[in-house]
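J.: Kindly generate the corresponding structure for this input.
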Amino acid sequence: MASWQWFHRLGSPRWFYEKTGAWLPWLNAVALILLVVGTSWALAFSPEDAKQGNSYRIIHIHVPAAFLALAGYYVMAISGAVGLIWRMKLAFMVMKSAAPIGAALTFVSLVTGAIWGKPTWGTWWVWDARITSMLILLFLYLGIMALQSALQIRETADKACAILALVGTVNIPIIYKSVDWWYTLHQPATLKLTSAPSIHASMLYPLLTMIVAFYVFYAAVLIAYTRYEILRREARTGWVRDLVASRTGEAR
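T.: Have a look, this model is predicted:
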């Protein structure tokens, strides 16, 4: 019973807003430190690759962005499912907030992949299975954002976007397994849970640092977006009016 009470309390927009206010400064600080350390480590101390030279260093942006593009889609889809099943307003707010962040990360992944592909493959773009499925992921994110904006009734928009997000999850395992299922120029995964990493420790550790940095950064941005969405949707509630009034009074 206690666990269900905690679950429903977490679904309260007011509870989430009040609790997460104290988290953001810490998340921002940790993300900034990790990004600075990871970037400096990758650019200044990590050795040059024997085959790819210095062009491989872009993986420190490309790989974390790709990881978060996939993981962020699951965050969005699961939030939509929670909203559909338990009718939690906060879940739909998280779903909506996750879409533009995921779209931005997917775009960064595609652009950095193209920059890496030019010196490695001799071309900016190929209709490779991995790249094409990532492009589909970008369209899914953009489609959810467009659908959210097109439908005027909020409840209808939330449900429609949640259904689209859930349907789109079929693309995630396709992205992950594309290099194994089809002939592809894209190299196999460098990091796997089932086997040792195929990258030297001197390159692995800064990459892992950047991955953790991106995850912390993602959490901070998602919380910030969700807090904004809470204020926007709950603008007519008493607690938001009191909050705005208190801040206006402080500003004076």
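J.: going forward, measure contacts between C-alpha atoms and count neighbours the same way
T.: OK.
J.: where exactly do the strands run in the stretch 51-200 of the chain?
T.: For the stretch 51-200 of the chain, no strands turn up when DSSP state E, counting those that start in this stretch is the criterion.
J.: Do a quick rundown of the helices in it.
T.: Using DSSP state H, counting those that start in this stretch, the helices found in the stretch 51-200 of the chain span residues 59-86, 89-121, 129-150, 154-168, 171-181.
J.: and for comparison, fold this next one:
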Amino acid sequence: MAWQWFHRLGSPRWFYEKTSRWLVWFAPLTIALLLIGLIWGLAFAPIDAKQGNSYRIIFIHMPAAVLSLVGYYIMAIAGGVGLIWRMKLPFMVMQAAAPIGAALTILTLATGSLWGYPTWGTFWEWDARNIFMLVLLFLYLGIVVLGKVYPVRDAADKACAILALVGTVNVPIIYKSVDWWYSLHQPASIKFTGASSIHPSMLYPLLLCIVAYYCFYTLSLILYTRREVLVREARTQWVGELVGAPNNGDKSGGERHA
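T.: As a prediction, this is how the structure comes out:
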């Protein structure tokens, strides 16, 4: 049963049909969590004693940073599954995750710069974490570009998967950079093995924002993957029936070339 379930997860058609039902309730839930978390943090959380209101950008910056790192692992794992088990859907998830991760990384760098100016007096410093976050952005963009330049889809997927797996070494470096090198960034404010350094009145809305960003990431990944499914499976009978277009009789195959 577990093996059958695993292979069902690799079916683009099964994924598309199942997620159609999920989106009905998951999209409104995500929007509600984002609105509540951001309004709570940006409007009602107390003013910080040292940074004043400028710290409020943490409610946008930190969740984006967390998801840019977690999203890279999701992308790399999807690529690894596609390489090992030769499934089509994991490769689609990998390609869908790349632009989302790139956007979150850009948001992280942009909000970090806006937060850094009143804190450090500059928009950018060649700080260890900044440098490796920039590397993360280049990795994401590299996978986006690499997925489009190869004329053969299978070759593009394999090349992107290998690059994604190699790039995973950058993620723990980003996480530990504030401990390994002198850094303008402060150590982690939220800790699972000890007391957090952030006050509960700020911690709770921040945690809610992180949960909301996780939901937003999941929603975006589902939508982008559904788009990727339709593009790659455009020549199949089930997609033809879905969009009401005539098909060429290909009942099982998908797009073989970019």
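J.: JSON lines for the helices of the stretch 51-200 of the first structure, including mean neighbour count and distance to Gln52 of the first structure?
T.: Below are the helices of the stretch 51-200 of the first structure laid out as JSON lines (neighbours: other CA atoms under 10 Å; distance: least, CA to CA, whole Å):
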{"stretch": "helix 59-86", "mean neighbour count": "21", "distance to Gln52 of the first structure": "11"}
{"stretch": "helix 89-121", "mean neighbour count": "21", "distance to Gln52 of the first structure": "7"}
{"stretch": "helix 129-150", "mean neighbour count": "19", "distance to Gln52 of the first structure": "20"}
{"stretch": "helix 154-168", "mean neighbour count": "18", "distance to Gln52 of the first structure": "34"}
{"stretch": "helix 171-181", "mean neighbour count": "16", "distance to Gln52 of the first structure": "20"}
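J.: Serialize the ones you listed to a markdown table and add fields for distance to Arg9 of the first structure.
T.: Output for the helices of the stretch 51-200 of the first structure, formatted as a markdown table (distance: least, CA to CA, whole Å):
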| stretch | distance to Arg9 of the first structure |
| --- | --- |
| helix 59-86 | 13 |
| helix 89-121 | 10 |
| helix 129-150 | 26 |
| helix 154-168 | 21 |
| helix 171-181 | 31 |
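J.: Select, out of those, the one closest to Ser40 of the first structure.
T.: Nearest to Ser40 of the first structure among these is helix 59-86; the distance by CA to CA comes to 10.8 Å.
J.: any idea of the angle that closest one forms with helix 89-121?
T.: Helix 59-86 of the first structure runs at 150 degrees relative to helix 89-121, counting by axes from the mean of the first three to the mean of the last three CA atoms, to 10 degrees.
J.: I'd like the distance between the residue nearest to Ala159 of the second structure when sequence neighbours are not counted and Thr193 of the second structure.
T.: Using CA to CA, 6 or more residues apart in numbering and skipping the chain neighbours, the partner closest in space to Ala159 of the second structure is Leu146 (7.4 Å). Leu146 of the second structure sits at a distance of 40 Å from Thr193 of the second structure (criterion: CA to CA, to the nearest Å).
J.: Could you do Ile39 of the second structure as well?
T.: Applying CA to CA to Ile39 of the second structure and Thr193 of the second structure gives a distance of 29 Å.
J.: which of those two has more neighbours?
T.: Per other CA atoms under 10 Å, whichever of Ile39 of the second structure and Thr193 has more neighbours is Ile39, with 15 against 6.
J.: can you tell me the helix or strand for that one?
T.: Element membership for Ile39 of the second structure (DSSP states H and E) is helix 12-39.
J.: What mean distance separates that helix from the matching residues in the first structure?
T.: On superposition with the first structure, the mean distance recorded for helix 12-39 of the second structure (mean CA distance after the TM-score superposition for the first structure) is 0.9 Å.
J.: and that helix, what does it pack onto?
T.: Contacts defined by 3 or more CA pairs under 8 Å, 6 or more residues apart in numbering; DSSP states H and E place helix 12-39 of the second structure against helix 200-232.
J.: how far away is the residue nearest to Leu204 of the first structure when sequence neighbours are not counted from Ala129 of the first structure?
T.: Nearest non-adjacent residue to Leu204 of the first structure, counting by CA to CA, 6+ apart: Pro197, 7.9 Å away. Distance of Pro197 of the first structure to Ala129 of the first structure, given as CA to CA: 23 Å.
J.: With Trp181 of the first structure instead?
T.: 9 Å.
J.: quick one: contacts for the closest residue to Ala65 of the second structure other than its chain neighbours?
T.: Nearest non-adjacent residue to Ala65 of the second structure, counting by CA to CA, 6+ apart: Thr108, 5.4 Å away. Shown in contact with Thr108 of the second structure (CA atoms under 8 Å, 6 or more residues apart in numbering): His61, Met62, Ala64, Ala65.
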